[in-house]
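could you look at this predicted model? Sequence included:
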Amino acid sequence: MTSPRDLRIAIVGAGVGGLACARGLQAHGIPAAVFEREVSRDARWQGGMLDLHVPTGQAALRAVGLFERFAALARAQGQELRGLDPFTATLVHHERPTDSRDESYAPEIDRGQLRGLLLDSLSSGTVRWGHGVDGADPLDGGARLRFADGTTADFDLVIGADGAWSRVRPAVSDAIPRYTGSTIVEAFLDDVDVRHPDLARWVGPGTLAARADGKMISAQRNSGAHIRLYAAFDAPADWHVTAGLDLGDTEAVCDYLRGVFTGWDARFLDLFRGNDSGFVNRPLHVLPAGHTWDHVPGITLLGDAAHLMPPFGIGANLALIDGSDLATAIATHSDLDRAVAAYEEVMLPRSAAAAQACAELMDNLSANFTGDVDSVRRDLNDRMRRARPGPVGRVSSEMTAP
């Protein structure tokens, strides 16, 4: 293989998975360029809290030498989950936060904080902001990237880490995400301890949630006195267009949600009335469970580009471990193509196991929020460990972050 330091590796997408891969490669002395369509790291809000799991997200950060930095930012208290009866708002399920550091330990971190941590660990100029990619084409011994500005560039390896609507995926697979029939309507509250103190006390330090009849409302405390609000229900993907609603009209959207959540305790909808954001509609799409492809030399995928699933707290964890595993495979194999094939031999069964777990979780969720979420997490972690055999290889000790 070409000397690792001379490899031309392109990572498409500066999400947490792509950045974890870039960090892992650079920690092994292997350069990589990350191409990101957004114009800067602050171009948009990066999302709510992530709970990182021991065998996936936490293992990935250990592998790339960033676990201690993560631990300094993570919020153990964010693990608290209180499930309420949707019609009476009485407590029916309570998971208290733990700092036991056992297999169930999954502290929360803002996605933006995690992304910032990864970005700050990379060499200057690694991320090429404002470089949108339109597609990738396999070449004899590599791949060609087609950029949005009409230019092209050739690489030894192109890694599609560009999410649900990946522009790289068509080079290896014809799979297209399908709409699940469910959507999540999102809003947020800021400076909650001062501006919304009663709601802040009600939500607490973690997550407050209620579920019935396939519908859910939840509120999640983030860092910086910030609360994210979510209402999930079945509807056409463009329900607001059909209803003639402006998602920036809080009162009109709340009136609509009142009809969707008929009979629910009024306090749940009161969460949304004073929001500081208007609403965002997020239709849930998935790739086929067990999505796979025939190995294509010069191109591979990670994260949602490879295995888009429902939002059960698995996606970011898988993206992180995908990124660190791929970096380790490249660093520990003498042949680049064999390294990528070895990574895929681990990643594809792991993602298939996770997709199956998600499907079973959707089938088994009871009408009310009474499930033992901690046992669900343990089951998912166990599946991830069993689905992670050894062909990728691991470094013998944790890297030291520079």
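On my side now, so go ahead. None of the values given here were measured: they were computed from a predicted structure. Numbering: from 1, shown residues only.

switch to C-alpha atoms for all contacts and neighbour counts from now on
OK.

middle-most residue in this protein, spatially?
Closest to where the C-alpha atoms of the chain average out (Cα atoms, centre = their mean) is Ala316, at 2.9 Å.

looks to me like it is in a helix.
Yes: counting by DSSP: H, G, I helix; E, B strand; the rest coil, Ala316 is found in a helix.

my guess is it contacts Gln58, does it?
No: Ala316 lies out of contact with Gln58 (Cα atoms under 8 Å); the separation is 11.0 Å.

returning to that earlier point: ok, now how distant is the residue nearest to the centre of the chain from Ser104?
Separation of Ala316 from Ser104 (Cα to Cα, to the nearest Å): 17 Å.

okay, pairing it with this:
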Amino acid sequence: MEASENTHLLQHKEIAIVGGGPGGLTLARLLQLKGAHVKVYERDISKAARVQGAIVDLHFESGLKVMEAAGLMDAFKANYMPGADQFRLVDKEGNIFIEDKSNGVGGGFGDEHFRPEIDRGALRNMLIDALLPDTVIWDSQLVSMAEAGNGWKLSFKNGTIATADIVIGADGYRSKIRPYVTDIKALYSGATIIQGEIDNPETACPEMYALVNNANLIAMDIGKTIAAQPRGDGGLTFYASSLYPENWVETSGIDFNDKEEVAAHLIKYYEGWSPLFVSLFKVCPRFVPRPLNYFPLDQHWEARPNLTLIGDAAHLMPPSGEGVNTAMLDALDLSECLTGDEFDNIQSAIGAYEQKMRARAKMLAQEALQGIEEFSAPTEESMKRLAAQFNPGE
């Protein structure tokens, strides 16, 4: 990898990125291209430690723009999943209500409406492979951090310690770095999803596998939905979503580590739905409950001289298809502020990045919050509106 030396603010600085998701890895790649010294500390014991989840689509003005800046567009084209950007909406009986193939058929690279899908694991591996050897330090779950001179000392669960001049939190919605930046807490959106992973859907639930058919599928009925997406390894990720009280995961009495208990709840909650969907619950080996939280839209903090956040650690919002794209755009903006010649010191560079990041996140979070109730608990009226968007003549 050829590196530039245009890093006057970062010369002789050691940078620690905590979190090896798409945002953190993208930032490491962009900084290394400018000659910066970077380590990524990731809690997973290896890159094969766990399934990374379903597919994610990259957008023209964000994720794909960043791929170009990172010199990784050819690698992305070699790894994306053609046709997986199709959308299919079905009712609770599994009848296809809307099928939109416009992205998969009418678009292509260079078209601003084209949103190609890639498996999250493939995206992560592609980014890791683009880094210098030993950039990612695995099995590094951060426990605490303390100021040390003009930098930081990081302590990890495995007993190791690292030091850095600059720390960037890319460690998601449960960020261990965020409390060192701000004490602003997340708020509950009102919706919770129960995520399931099925590794062999073609044999475990063949009818559901056929219905998904390599597309983004959403099944809707009044008050609840089920979304399902393919994984690049042939697996299937699904999300059962509805409105639940705050702290419902803790007060429900369900042991979410007991797949039988979770399946029993879902089978009862989705009573009257097609056996197609019940099959998902019965064969799923693991469930994860995810209350959909968000950070206040007007959040603000004073920039630190050697510490900042990107992605969900900075601006958690309900799922809207923008999360990975926004984290990657954060990485691009931060790398440009830190390695350009516009700022006299790191604190002012971080401050400029954070101002831009928060303004963008506020706008996207407003849109996500407006749509979360309609997605998680549709009404008859909201389903009609959705149908009209895709079938305006009807």
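Received the coordinates, thanks. In this text, all values refer to a predicted model and were calculated from it rather than measured experimentally.

quick one, longest helix in structure 1?
helix 336-364 (DSSP state H).

chain center to that one: distance?
A distance of 15 Å separates the centroid of the chain from that of helix 336-364 of structure 1, by Cα atoms, centre = their mean, to the nearest Å.

buried ones in that helix?
336-337, 339-358 (16 or more other Cα atoms under 10 Å).

which stretches of the stretch 101-250 of structure 1 form helices?
111-120, 192-195, 197-203, 239-242, 250-260 (DSSP state H, counting those that start in this stretch).

contact partners of the longest one?
Think helix 250-260 of structure 1. 233, 245-247, 269, 272-273, 275, 278-279 (Cα atoms under 8 Å, 6 or more residues apart in numbering).

the equivalent of Gly311 of structure 2 over in structure 1: neighbouring residues, count only.
Taking TM-score structural alignment, Gly311 of structure 2 has Gly303 as its aligned residue in structure 1. Neighbour count of Gly303 of structure 1, defined by other Cα atoms under 10 Å: 28.

ok, Leu284 of structure 1 next?
Neighbour number of Leu284 of structure 1 under other Cα under 10 Å is 20.

for Arg386 of structure 1, same thing?
12.

now swap in Met67 of structure 2 and tell me
22.

what does it correspond to in structure 1?
By TM-score structural alignment, Met67 of structure 2 lines up with Leu61.

what residue in structure 1 is paired with Thr225 of structure 2?
Using TM-score structural alignment, Thr225 of structure 2 pairs with Met216 in structure 1.

wait, isn't that match in contact with Ala231?
Yes: using Cα under 8 Å, Met216 of structure 1 makes contact with Ala231 at a distance of 5.8 Å.

more crowded one of those two?
Ala231 (24 against 19).

the more buried one matches what in structure 2?
That one, Ala231 of structure 1, aligns with Ala240 by TM-score structural alignment.

and if you look at Asp42 of structure 1?
The equivalent of Asp42 of structure 1 in structure 2 is Ala48 (alignment by TM-score structural alignment).

related to what we said a few turns ago, give the aligned equivalent of the residue nearest to the centre of structure 1 in structure 2.
Under the alignment (TM-score structural alignment), Ala316 of structure 1 pairs with Val324 of structure 2.

ok, that match touching Pro22?
Yes: Val324 of structure 2 is in contact with Pro22 according to Cα under 8 Å; the separation is 6.6 Å.

now mean neighbour count and distance to Gly130 of structure 1 too, for the helices of the stretch 101-250 of structure 1, in a markdown table please.
Shown next, in a markdown table, are the helices of the stretch 101-250 of structure 1 (neighbours: other Cα atoms under 10 Å; distance: least, Cα to Cα, whole Å):
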| stretch | mean neighbour count | distance to Gly130 of structure 1 |
| --- | --- | --- |
| helix 111-120 | 18 | 16 |
| helix 192-195 | 14 | 34 |
| helix 197-203 | 15 | 38 |
| helix 239-242 | 12 | 30 |
| helix 250-260 | 15 | 33 |
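
same list (those) but as a markdown table, adding distance to Gly65 of structure 1.
Listed next are the helices of the stretch 101-250 of structure 1 as a markdown table, based on distance: least, Cα to Cα, whole Å:
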| stretch | distance to Gly65 of structure 1 |
| --- | --- |
| helix 111-120 | 10 |
| helix 192-195 | 34 |
| helix 197-203 | 34 |
| helix 239-242 | 44 |
| helix 250-260 | 44 |
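
let me know which of those is the nearest to Leu326 of structure 1.
Relative to Leu326 of structure 1, the nearest member of those by Cα to Cα is helix 111-120, separated by 16.0 Å.

mean shift between the closest one and structure 2?
On superposition with structure 2, the mean distance recorded for helix 111-120 of structure 1 (mean Cα distance after the TM-score superposition for structure 1) is 0.8 Å.

where does that helix end up in structure 2?
Using TM-score structural alignment, helix 111-120 of structure 1 pairs with 120-129 in structure 2.

roughly how far does the nearest residue to Arg231 of structure 2 once chain neighbours are set aside sit from Pro230 of structure 2?
Leaving aside its chain neighbours, Arg231 of structure 2 sits nearest to Ala54 (4.6 Å; criterion: Cα to Cα, 6 or more residues apart in numbering). Taking Cα to Cα as the criterion, Ala54 of structure 2 is separated from Pro230 of structure 2 by 6 Å.
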